[in-house]
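Asker: okay, structure incoming, though there's no sequence with it:
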């Protein structure tokens, strides 16, 4: 059995101080995401999306953030997927951006709301054509017997749409996570990490309370 109990390292890349914090969280998130991109991290927009099923069982998976602003964090998915079915039953979700190389994490809580058809169509047709075709092929989260079935279906659909535009599948869409809390975690020496939690002061308001949390 692999012994991992003693695997550890010090976090020495720097701290996060209250005087550095903007009054609202998106400004700091944008700064950190820009720095993650500049550091050439693999998939800097990858985020874990956590949902809960009807029995209370949590699930997590990595998806790519495709847009963010004061209104929320946007991602796209198959609307028949497990995550979409769970969101339909409980729209409260959690997001986590794991920027380990920079010794940072950002944790978001909020409510996932379906995007408008106009938003989905606009993004869908901005994707590479093969990605558009792949959206038609996979019934996400369903059980399949072999990868070859997916590949055969992909070639079939690629031939079907070879000379024209790929239409938006009715089962493909996206969500905007309207956030009510954002936590910024910066690793610190001796495990004395810096954690600051932004909490929205009332539904629909743009005012935030900031707390420092013990590591």
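Answerer: Great, that's in hand. Since the model is a prediction, treat every value here as computed from it, not as a measurement.
Asker: only C-alpha atoms from now on, for both contacts and neighbour counts.
Answerer: Noted.
Asker: neighbours of residue 200, how many?
Answerer: Neighbour count for residue 200, taken as other C-alpha atoms under 10 Å: 19.
Asker: where's it relative to residue 215, distance?
Answerer: The gap separating residue 200 from residue 215 is 21 Å, by C-alpha to C-alpha, to the nearest Å.
Asker: do the same with residue 187
Answerer: Taken as C-alpha to C-alpha, the span from residue 187 to residue 215 is 9 Å.
Asker: overlap in contacts, the two.
Answerer: 193-194 (C-alpha atoms under 8 Å, 6 or more residues apart in numbering).
Asker: excluding sequence neighbours, find me the nearest residue to residue 185.
Answerer: Nearest residue to residue 185 in three dimensions, chain neighbours excluded: residue 195, at 4.6 Å (C-alpha to C-alpha, 6 or more residues apart in numbering).
Asker: now the one you found: which helix or strand?
Answerer: Element membership of residue 195, judged by DSSP states H and E, is strand 194-200.
Asker: got a list of contacts for that strand?
Answerer: Residues outside strand 194-200 that contact it (C-alpha under 8 Å, 6+ apart): 15-17, 24-25, 180-188, 206-215.
Asker: out of the residues you listed, which sit inside strands?
Answerer: Mapping the contacts of strand 194-200 onto strands (DSSP state E) picks out 180-186, 208-213.
Asker: Serialize those residues to JSON lines and add fields for neighbour count.
Answerer: Output for the ones in strands among the contacts of strand 194-200, formatted as JSON lines (neighbours: other C-alpha atoms under 10 Å):
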{"residue": "180", "neighbour count": "20"}
{"residue": "181", "neighbour count": "19"}
{"residue": "182", "neighbour count": "24"}
{"residue": "183", "neighbour count": "21"}
{"residue": "184", "neighbour count": "22"}
{"residue": "185", "neighbour count": "22"}
{"residue": "186", "neighbour count": "24"}
{"residue": "208", "neighbour count": "17"}
{"residue": "209", "neighbour count": "12"}
{"residue": "210", "neighbour count": "19"}
{"residue": "211", "neighbour count": "13"}
{"residue": "212", "neighbour count": "14"}
{"residue": "213", "neighbour count": "13"}
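Asker: below is an additional structure, to be compared with the one above:
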């Protein structure tokens, strides 16, 4: 990437072209975006070249429509949707509680692929959060207790709290009542492959209105680059 820098301005100059052999169209994707994502994610992981394929951008918004975005880690895919875990008192969770809609973006730069998801959100069952929490390393478990996520803290305050909790939880660390999983139930999913001259391949799935969350029907269409 080349930059053009001026005292009050920075410009990103044209950079490399995408080169991908495979094509993407409604005729060669799975009937369900869940199945198609499973195929692509498996390829991203097994190829060994994508760094953190589970990293995704999560966008939320207040009831007034003011958006915010951050990077989180995708953890589970089930027939209903995409699951991630977080503090239920964080900014993201507060916005999801007030406005239960979200957007996700996966960008796998190394293989020139991207997936965009728009959907409604729901908390997963407590026993599912419990199962995942107990699979985490002990440090991450205690860290979930120590961090009052998104709140203003003093210097070294979190580390001091962490030290106290490490002593308190000498054995098993229980699931915090303020921590758990969210599921994004998709109503729209777009798959993208980078192509030369910005003539990218884009395929979008739109959930048919009133079709059930557990067995939704999908309209599949190609989008202009």
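Answerer: Done, it's in. All values reported here derive from a predicted model rather than from experimental measurement.
Asker: follow-up on the earlier one: please identify which of residue 187 and residue 215 of the first structure sits among more neighbours.
Answerer: residue 187 (23 against 13).
Asker: residue contacts, the aligned residue in the second structure for the more buried one?
Answerer: Correspondence of residue 187 of the first structure to the second structure, assessed by TM-score structural alignment: residue 194. By C-alpha under 8 Å, 6+ apart, the residues touching residue 194 of the second structure are 18-20, 112-113, 200-201.
Asker: mind redoing it with 10 Å?
Answerer: Residue 194 of the second structure makes contact with 17-20, 22-24, 109, 111-114, 200-202, 225, according to C-alpha atoms under 10 Å, 6 or more residues apart in numbering.
Asker: counterpart of residue 164 of the second structure in the first structure?
Answerer: Match for residue 164 of the second structure (TM-score structural alignment): residue 156.
Asker: doesn't its match lie inside a helix?
Answerer: Yes. Counting by DSSP: H, G, I helix; E, B strand; the rest coil, residue 156 of the first structure is found in a helix.
Asker: could you export the ones in strands among the contacts of strand 194-200 of the first structure as CSV, including distance to residue 2 of the first structure?
Answerer: Output for those, formatted as CSV (distance: C-alpha to C-alpha, whole Å):
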residue, distance to residue 2 of the first structure
180, 40
181, 37
182, 35
183, 33
184, 32
185, 29
186, 29
208, 45
209, 44
210, 41
211, 39
212, 36
213, 33
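Asker: go through the residues you listed and name the one nearest residue 85 of the first structure.
Answerer: Distance to residue 85 of the first structure, by C-alpha to C-alpha, is smallest for residue 180 among those, at 22.2 Å.
Asker: wait, isn't that closest one in contact with residue 203?
Answerer: Yes. The pair formed by residue 180 of the first structure and residue 203 meets the contact definition of C-alpha atoms under 10 Å, at 7.9 Å.
Asker: for the one residue sitting closest to the centre of the second structure, which non-adjacent residue is closest in space?
Answerer: Centroid check for the second structure by C-alpha atoms, centre = their mean gives residue 56 as the closest residue, at 3.6 Å. Among residues not flanking residue 56 of the second structure along the chain, residue 106 sits closest, at 4.7 Å (C-alpha to C-alpha, 6+ apart).
Asker: quick one: map the one you found onto the first structure.
Answerer: Under TM-score structural alignment, residue 106 of the second structure pairs with residue 97 in the first structure.
Asker: its match reaches residue 62, doesn't it?
Answerer: Yes. Counting by C-alpha under 10 Å, residue 97 of the first structure does reach residue 62; the two are 9.4 Å apart.
Asker: more crowded one of these two?
Answerer: residue 97 (20 against 14).
Asker: if we can go back for a sec, what touches both of residue 97 and residue 62 of the first structure?
Answerer: Shared contacts of residue 97 of the first structure and residue 62, counting by C-alpha under 10 Å, 6+ apart, come down to 45-49.
Asker: am I right that residue 149 of the second structure is in a helix?
Answerer: No. Under three-state DSSP, residue 149 of the second structure sits outside any helix and is assigned coil.
Asker: so residue 144 of the second structure belongs to a helix, correct?
Answerer: Yes. Under three-state DSSP, residue 144 of the second structure sits within a helix.
Asker: residues contacting it?
Answerer: Residue 144 of the second structure makes contact with 86-87, 133, 138, 162, 175-176, 178-179 under the criterion C-alpha under 10 Å, 6+ apart.
Asker: where along the second structure do the strands fall?
Answerer: Using DSSP E, strands in the second structure cover 3-6, 9-12, 55-61, 67-73, 76-78, 81-87, 101-108, 113-123, 179-193, 201-207, 218-223.
Asker: distance to residue 152 of the second structure added to these, as TSV?
Answerer: As requested, the strands of the second structure are arranged in TSV below (distance: least, C-alpha to C-alpha, whole Å):
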stretch	distance to residue 152 of the second structure
strand 3-6	35
strand 9-12	32
strand 55-61	20
strand 67-73	17
strand 76-78	30
strand 81-87	15
strand 101-108	25
strand 113-123	25
strand 179-193	18
strand 201-207	40
strand 218-223	43
